[in-house]
Structures are given as structure tokens and as C-alpha cells.
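> I need the structure of the sequence given here:
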Amino acid sequence: MEKEEIKGAPVEGVELIVPQRHVKRVKTALEQRKLLNKKKGIAQLYDAKTWGSVNEQYMSIPTTMIIGVIDNLEDQNPIPPEVTYKYTFELLSLEDIKGEITAKSYDVPPEDYEPWRRNPFLKAVKESLEALPPELLESLGGSLNVLISDFPTTYTIYRPMLLLPRNRFTSSYGSTLSHALLLHSPDFQPFWERVAAAVGVTHIAINAGIPLQATPLDTVPQNVGGTPIENVFRSPRDLTPVYGFFGPPPSAQTLSAPSTTDFDTALWVTSTQNGIQQTWAPLYTMFSRGNIREKTRLLNLPSVNTSVEEPRGCTAVDLYAGIGYFVFSYKKAGVSKVLCWELNPWSIEGLQRGAKLNGWRTKVVKSDSVRSQPLSESADVIIFPHSNEYALDDLAQTRRITDLPPVRHVNCGFLPSSKLSWGNAVSMLDREFGGWIHAHENVGVNDIEKRKAEVVTEMEGHLDFAGLRGEVRCEHAEKVKTYAPGVFHVVFDIWIGRTESLPIS
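Presented below is the predicted three-dimensional model:
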């Protein structure tokens, strides 16, 4: 295969023709998605007959989006992988003004189109493909340029693993290459080895969404908020390792009762956000990079900082702790102790390892031992490895044998809704000082205000059921990220003031 095949005729880029009153909005939307072609620049259009009326100026805004044929909106040219023209307005949240925006194509010179010149991963792919035996490369079909375009331009590195998005390996136009690479053919291991070495990793995997439904492997206890058919462990069932040993394959045994050897032989990867290290086994545990917005908010939340500064300090509770997503933000903010409930043994192991990386001490407490053993006063994070259904009893026993600072924050971070844990959360807050419940929900974009009022009403109902009364209000509704089209992951910050027992009638 000749290297000259990389060069070719100019491809077509997209320019958006926009009324001047919308230019700022469109430009901002493109910048946020890193789709604005700053090199070409925004230009005025003076041909009013073609691009509007003499009463309004139109501007040409060049994008970095590439299409094959501008008139064929069904074309799914593979570059870039995140965008085809037909999805432009939905992607940019401009659907309400799409009728006022036109598009035209412009020629993109090949030197601007060669993504491997600015993408370390694609550069490694190109060089690794070129190093394959010619007959093996030819068996894949297509030119080198086409083969490279089958690979994603986006990727994530969690040391020591390179994680690639699945969408580029399931498309029809990349099926030949996809099958060859995903079937772990020994012929292609040298290819992945070269790629791994070039980007500085030892393992490579292809990502997949976390299935919400359980499989026959999930013969495990259920948490509050789970159902018998739900993947309550949020295990990454469909992650596909393509290079390197990731550990023992998931089974009913390794999922619910892993051995020390299972933990020690598994691959553990790390990520650092806000100066906080987290670690997990990608074959067994999910990691949500998009939660950084909420982690950062908790780290700087005035109500957390105020609680930390009180003379006795404060305790935070996380009823769905995972690998420490929000636990570590509380600790870094200065919270005295964090009490955690978590079912997944792999998440508990990650929580302990992550705490150690950050210099925090953990203590795992079984249900029977909390009643008989004093907890170490030096433990920063106390972990209960069972359902949060028993959280109230665990807390009561802990208070009897440990001088625990007031519980001021309870985090309920389960999706699509954490509402089945709210009854326990209400009763866990300190009755004298009150505190905050951070309730996670999936909510339609147009229903957030309505849901805010409903959450307050439901919290009041839980207070009443517990025989308590006190002020309840929603101080804030934080939109964390988009969960699905038209649906947001929202956190409701619910304040519950000092409570007292209802009079006996």
C-alpha cells in the first residue's frame, strides 16, 4: 500500500449561514463542542438575494464538521465520528432556529484533513497499520486513509488503560476492520502492542454503556432502590478488552464473592479529578467521568464548608458510595467522617484503595461487629458492606460506641431515582442542627420545577412517617448532565431544619 494513498481530493466541510442576530448563540454553541473552525474565520455575506433580505445581514460561520455530499443529509461520512450534518442542530441545541439557518459546503485541503497530524492516537494507528504485513493489511480492504477513518478521534486514558468509544467499532462501514480487531486475532496483537506503546499504556479496551438490566450472573442482594431485574452493581458487562490481561472474567463467584487473588490479579486503573485520586477495576466497576461537575460542587458547596467549620465538625453519609465518587469530595472538603453503604465488593475494594491513595483511613464494619467492636477514632471513612436498608440501625449502633459528629449531609446518588432511600435519609440527619439531603433523580427538562415541589412534599411525608416535624425546603436543583434526550440527571439539595417529635394524639 503506497503512502501516497493518504492524500486525496479535498473533502467538504460545513459552513452555517446564520442571521446576524443568531451569530453569537451559534458561535458559542460551536465553541462549546469544539466545532468552530477558527482558522477559516467568520465572514459577512453580501449576497442578500441568495442569503436573506437586504434588511438583515447574514454571516458565514465555518465549522470543523466534515460531510461527504452536502445534499445527502443521510450520508454518514465517518469523520468526525461524533457528528454528521443531519444531527447538527440537535447536537448544538439549535433546533428552535434551524429553519433560519442554511448550510453550504467548502473545500477542506487534505493537509487540514489528516487527523493523525494532531491526534496522538490516530498517529499511532497509522504507524501501526503501516507496520502490518502487506497481505494482512490488504485483507482488510480499503485504503489506509479509509481504515484510519474507521477509528475514533476521541479516546480516554485511565492509567494504564486506553479506553475507546464503541460506536466506531459497530458501524456498518467499519465492519470488516471491527470484526478483525474485536475477535482478538493473534495476527492483530502486534498492531495493538504498537498502539499501546505509542500512547504510553499497557492495556486497551473498547467501552460500552452500563446495562440497567441484570444478567443471570447478578444473583446478589438488592439495595434499597433496586429491583430483582436491575443491575444494582452497575457492572460494565459489555466492556471489551482488546489488549492486555484485565483479570479473571466476571462470573457469579467473582462478582458477589471475589477472593483476595481475584482483587490482586485484576487490572486497576486510576483517574485524578480536583486533585482527588480514584481507582477501579474496569472489568467489574463503572466510572462516571461526567460526575465531575457534582463532585466539584460538593467540594465547594457553602453548606458543606459551613458544616465543616462547626466546633464538633460534621459527619456525611453516602447511601450509595460506589468507589467513592462523592465520599472523597466530602473528605477533601474537611468533613470529619463519612459513613458509606455499598453492596458491590469490587466498589468497596476500589473505595478502600482510593482512600489509601489520598491518605485517608478506612474501616469496613460488618453488621454483627458494629454492635460489639468500638470503631477506630482514626478512621476517616467507615464502610458498611451491605444494603442501605439497614442504615438507620447501623448509625444508631455506631453512635452508641463512637463519638460521632452530627450528621449534616446525606448523599442519595442512585439513578434513575434514589427516592426509596429518602425515608432513611430524613431520619439520619442530626435532629438538633438539621442538615441537607442531596437527592439524585432523572427528570424531564420541562419537569424540574414541578419535581422540585414534589420532592419537598415527599420529604415532608417521610418526616411525618418518622413521627417528626421540621422545616423542609429545596434550596437548589443542580442539573449535573444530560442522561438521555430531554432528560437531565438532577440533584435536589433539600434542607431539613431542626426536628422534634410529633405530639402523641
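> contacts, neighbours, all on C-alpha from now
OK.
> on the three-state scheme, P282 is what?
Recorded secondary structure, P282: coil (DSSP: H, G, I helix; E, B strand; the rest coil).
> what is the burial count for it?
Around P282 there are 26 other residues, counting by other Cα atoms under 10 Å.
> residues contacting it?
For P282, the contact set (Cα atoms under 8 Å, 6 or more residues apart in numbering) comprises 236, 239, 246, 267-269.
> please report the distance of it from P160.
With distances taken as Cα to Cα, to the nearest Å, P282 is found 11 Å from P160.
> Proceed likewise with the subsequent sequence, for comparison:
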Amino acid sequence: MATHQSGHESRHSKPKPRQVNPITAAIQSWIAATLPSTESDSQNSRNENLINSAPKRFTIYEPLALLPTGSFTSETWASILRTCDEATCNSLWRSILEEISKTGQGRVTHLAVNEGIPLHKNGEDAENVRRSPSGLRMLFGDFGSARGGDQPTRSDFDDAFWVGTKQNGILQTWAPRWTMFSRGNVKEKARVLGFKRPPVGQGDRWAVDLYAGIGYFVFSYASLGMRVLCWEINPWSVEGLRRGAKANKWSVKVIQGEDLALPMETLLAGGERIVVFLESNERASKRIAEAQDSELASNITHVNCGFLPTSEPVWESAWEITRLAPEAWLHLHDNVGVADIESRRAAIQTTFAAWAASGGGLRRPSVEHVEQVKTFAPGVWHCVFDVCITGSSISNNGT
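Have a look, this model is predicted:
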């Protein structure tokens, strides 16, 4: 005879044990093994404070576990860590790595705290245009030599610590000691992937990224089958881009040093999917004009201008380098107050309309969309203004 026990069993079955946070578990074990035990109220309070003020979240970029800003900086933690020797501290960091590795999200061997990307160089007024992560707090593991920051050699690259992750099915790699990674761009990268692929057999479609970084948006355009011209001034980012392109099986060429003096026709002759210029994007317009004189890179359908707090200095260049395309999209990144988004959109429309009028009105720009990517600060959004340009600067009679 059939019975109905499932409901009865579910009511009386033992609840699953609550999973302890891996960092908490590691700290509890470390406290028990390391700190003297007197069972006093003050010691119990101290231990409770250590656990409660410790980070609970982490991000894995194999083989690195990255902890959030401010981790292990509370007064209680600072007091304890000051009294511990290196071996004792390392036993804590090693225990945390072991517990995180048990979660099945990836094996980690290095531990660091993400202290954000400073907008200015250490002790200087100059802007940190390379977005070097000088605030990264390295807790455990060999992150590579501290030498070779601005002018790294191939040996520096080979000896550095590299990590990677996959977003939208695309691999990216970088050296965390020298290069930032913006996890929050994943949504915008996916949106770029949503643009239509170039029709097969109608010649090369090109994209340009004027702030290429480690290939955030470069790889999205490459995935769409476009050839991509990139500009980036941080050699560590360029190396990360090169390694990432290889990992995704895209051909890539880095132009640097003496090769920068070669003609564009020579530089683009290899047919690589991605060509990276290790130089300022101030030279992009001139280089692309030279390529277009040789009937190369004529159909530039996307230009990414991904620099914050604003990429406005390159907007006119983006307008100029798409002059031969029948339709082009400019993706203009900008930090905007939430109450100012529509007025900023109108101002951008006015600016591009003025450029169009000065060029004879053959091209028609329109701010088609504003994407709010993520909050940058309270009340401030990282926005992307999509400007669609139809009509080229070449009239029907070829002039």
C-alpha cells in the first residue's frame, strides 16, 4: 500500500548544518591555535571583535583571493597584527587561503586587499592616468618584483604574478601589482556584445578603443568579428591585453618603440585581429587618417572612449576617425550626477551637431541611448552615451 512519508520526513528531518564563512572559520582556528587562552571576559570580547570586524566577502581571480577595502584595519586587528611576527601573520593568511580554496570556487595561493585605484600618483598632484593600483595591499604570496613599473622589460613581465577571470565567456588577464581590473564593467561589456555582427563578405569592419586597458571592450569587439585598433599608455596593461588576446585565440600585434615610426600600411599588413599602439591616444587621429589614405580602416563602426571621470578630451577625435563610415557608434564614458544626466545628454547632442554643421552637414549625429553602468559615488553614475552617426563625409559624387 502506498504511503505518504515525504512530507512527514521533511518535517522531522535534520536541518542542514549552517555553512560557516570560510574567512570566519580560518580566523576561529587561528585564534584557537595562536592567541593565549585565559577564558577572561576581555579576551572573549577581543576574539568576538576580531571575528565580527573581519571581512566576510572575497573575490577570486585565480590564483588570487581579493578582500574588500579596509579588511583587517579595525583597531582590534591592528593591535593584534602589530604584536605578531611574520610567521604568525602568514599562518593566518595561509589558513584563510586554505578555507577559501575548500569552497570549490577555485584554488587560491595569494591574498591581497583591494584598496582602490588612486586618482593621483603617490605624493604628487599629477593624475594617475595609468590607473596603477598602488593601493593594493599584498598580504601573502609572491606578487613579483617591485622594479620595472614604468618601463618593464620582458623579464619583468615573465617574472610577474598574473591572474585571470572569465566574463561573458571571454578570458582576461592582468598583473594585479601593476594593473587595475574593473569588475563592474561586466554589464557594459555584455551590452557591447549585443551589437550586430558585421555581415560576412563585406570587407573588414573596424572598432577603435582609445583607452584599451587590458582589453575590457577590445575583446567584445573582437568577439563580434571586428578588427580592433587600440591605444594604451600603460605597458603592463598592454601586456595583459596581449596575453588575454592569445588566451582567447585572437591574433594580436603590439606596436611600440622603433616600430611606431613605420607607415600604417606596413603596421596593418599582417591582418591581425587586434593591433595595439603603446603610445598616447593623441596620435590616434593622425595614424588612422594615414591608414585611411591607404584605403585601410575606412569602415570604423565603433569607437570606445572608456575613461573616467570623463573621456571628453577624445570625443572630437572619435568624431573625426569615423568620417568615412556610413554608420558609426561612439560610446562615450562619463561620470554624471543623477540629476544631470538628461542635461548632459543634451549638451553632447549640441556639441556633435555643431561639429556636423561645420563639416557641411553630411553627417547626422544622434545621442540614441544613455546606459547607466554603475554608481561611481553617491549620486554619481558611470554613464555611457551612445552617439549614432549616419552619413559619411564623402558625398554621393565622391567629394
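> export the contacts of P282 of the first structure to a markdown table and append columns for secondary structure.
As requested, these are exported to a markdown table (three-state DSSP):
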| residue | secondary structure |
| --- | --- |
| P236 | coil |
| L239 | coil |
| F246 | coil |
| L267 | coil |
| W268 | coil |
| V269 | strand |
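> show me what counts as buried in the longest strand seen in the second structure.
Longest among the strand segments of the second structure by residue count, using DSSP state E, is strand 364-377. Neighbour-count burial for strand 364-377 of the second structure flags 364-367, 370, 372-373, 375 (criterion: 16 or more other Cα atoms under 10 Å).
> what touches both of P282 and P160 of the first structure?
Taking Cα under 8 Å, 6+ apart as the contact rule, the neighbours common to P282 of the first structure and P160 are V269.
> mind listing the strands in the second structure by residue range?
Secondary structure of the second structure (DSSP E): strands at 59-61, 64-67, 110-113, 137-140, 163-167, 170-174, 206-209, 227-232, 252-255, 274-278, 300-305, 327-337, 364-377, 380-390.
> what angle sits between the longest one and strand 327-337?
Comparing the axes of strand 364-377 of the second structure and strand 327-337 via axes from the mean of the first three to the mean of the last three Cα atoms, to 10 degrees yields an angle of 30 degrees.
> where in the first structure does strand 364-377 of the second structure fall?
Counting by TM-score structural alignment, strand 364-377 of the second structure pairs with residues 471-484 of the first structure.
> what does the third one give?
Aligned by TM-score structural alignment, strand 110-113 of the second structure falls on residues 203-206 of the first structure.
> with the second structure superposed, average distance for that stretch?
Here the mean offset of stretch 203-206 of the first structure against the second structure after fitting is 0.6 Å, by mean Cα distance after the TM-score superposition for the first structure.
> circling back to that earlier point, now do the longest strand of the second structure: everything it contacts.
Under Cα under 8 Å, 6+ apart, the answer for strand 364-377 of the second structure is 184-185, 187-188, 335, 345, 348-349, 352-353, 356, 381-391.
> give me that answer again for 7 Å
The contact list for strand 364-377 of the second structure (Cα atoms under 7 Å, 6 or more residues apart in numbering) reads 188, 345, 349, 352-353, 356, 381-391.
> contacting residues for the most centrally placed residue in the second structure?
Compute the mean C-alpha point of the second structure, and by Cα atoms, centre = their mean the closest residue is S182, 3.3 Å away. Not one residue lies near S182 of the second structure by Cα under 7 Å, 6+ apart.
> tell me the counterpart of it in the first structure.
Match for S182 of the second structure (TM-score structural alignment): S288.
> with S29 of the second structure instead?
Using TM-score structural alignment as the criterion, S29 of the second structure maps onto E127 of the first structure.
> OK, contacts around that match?
Here E127 of the first structure is in contact with no residues (criterion: Cα under 7 Å, 6+ apart).
> look up how far R117 of the first structure lies from it.
12 Å.
> need the overlap of contacts for these two.
With contacts taken as Cα under 7 Å, 6+ apart, E127 of the first structure and R117 have no neighbour in common.
> ok, back up a step: most tightly surrounded among the strands of the second structure?
Highest mean neighbour count of the strands of the second structure: strand 206-209, a mean of 28 (counted as mean count of other Cα atoms under 10 Å).
> that one packs against which elements?
Secondary-structure packing of strand 206-209 of the second structure (3 or more Cα pairs under 7 Å, 6 or more residues apart in numbering; DSSP states H and E): strand 227-232, strand 300-305.
> which bit of the first structure covers that strand?
On the basis of TM-score structural alignment, strand 206-209 of the second structure is assigned to residues 315-318 in the first structure.
> how near is the nearest residue to N185 of the second structure once chain neighbours are set aside to K249 of the second structure?
In this structure, N185 of the second structure finds its nearest non-sequential neighbour in V373, 7.3 Å apart by Cα to Cα, 6 or more residues apart in numbering. Distance of V373 of the second structure to K249 of the second structure, given as Cα to Cα: 28 Å.
> what is the burial count for the closest residue to T102 of the first structure other than its chain neighbours?
Closest residue in space to T102 of the first structure, ignoring its immediate chain neighbours: I17 at 5.0 Å, by Cα to Cα, 6+ apart. Using other Cα under 10 Å, I17 of the first structure has 22 other residues around it.
> I17 of the first structure looks like it's in a helix, true?
No. Using three-state DSSP, the secondary structure at I17 of the first structure is strand, not a helix.
> list the contacts of it.
Here I17 of the first structure is in contact with 58-61, 101-103 (criterion: Cα under 7 Å, 6+ apart).
> buried among those residues? Need that as a selection in PyMOL.
With 16+ other Cα under 10 Å as the criterion, this PyMOL line picks the buried residues out of the contacts of I17 of the first structure:
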select buried, resi 58+59+60+61+101+103
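> what's the closest of the contacts of I17 of the first structure to I204 of the first structure?
Nearest to I204 of the first structure among these, counting by Cα to Cα, is I61 at 37.7 Å.
> that closest one is in contact with L16, isn't it?
Yes. I61 of the first structure is within contact range of L16, at 5.1 Å (criterion: Cα atoms under 7 Å).
> what's the burial count for the closest residue to I394 of the second structure other than its chain neighbours?
Spatial nearest neighbour of I394 of the second structure, chain neighbours left out: L324 (6.7 Å); criterion: Cα to Cα, 6+ apart. By the measure other Cα under 10 Å, the count of residues near L324 of the second structure is 19.
> and the residue mapped onto L324 of the second structure from the first structure, how far from E500 of the first structure?
In the first structure, the residue equivalent to L324 of the second structure is R431, according to TM-score structural alignment. Taking Cα to Cα as the measure, R431 of the first structure falls 7 Å from E500 of the first structure.
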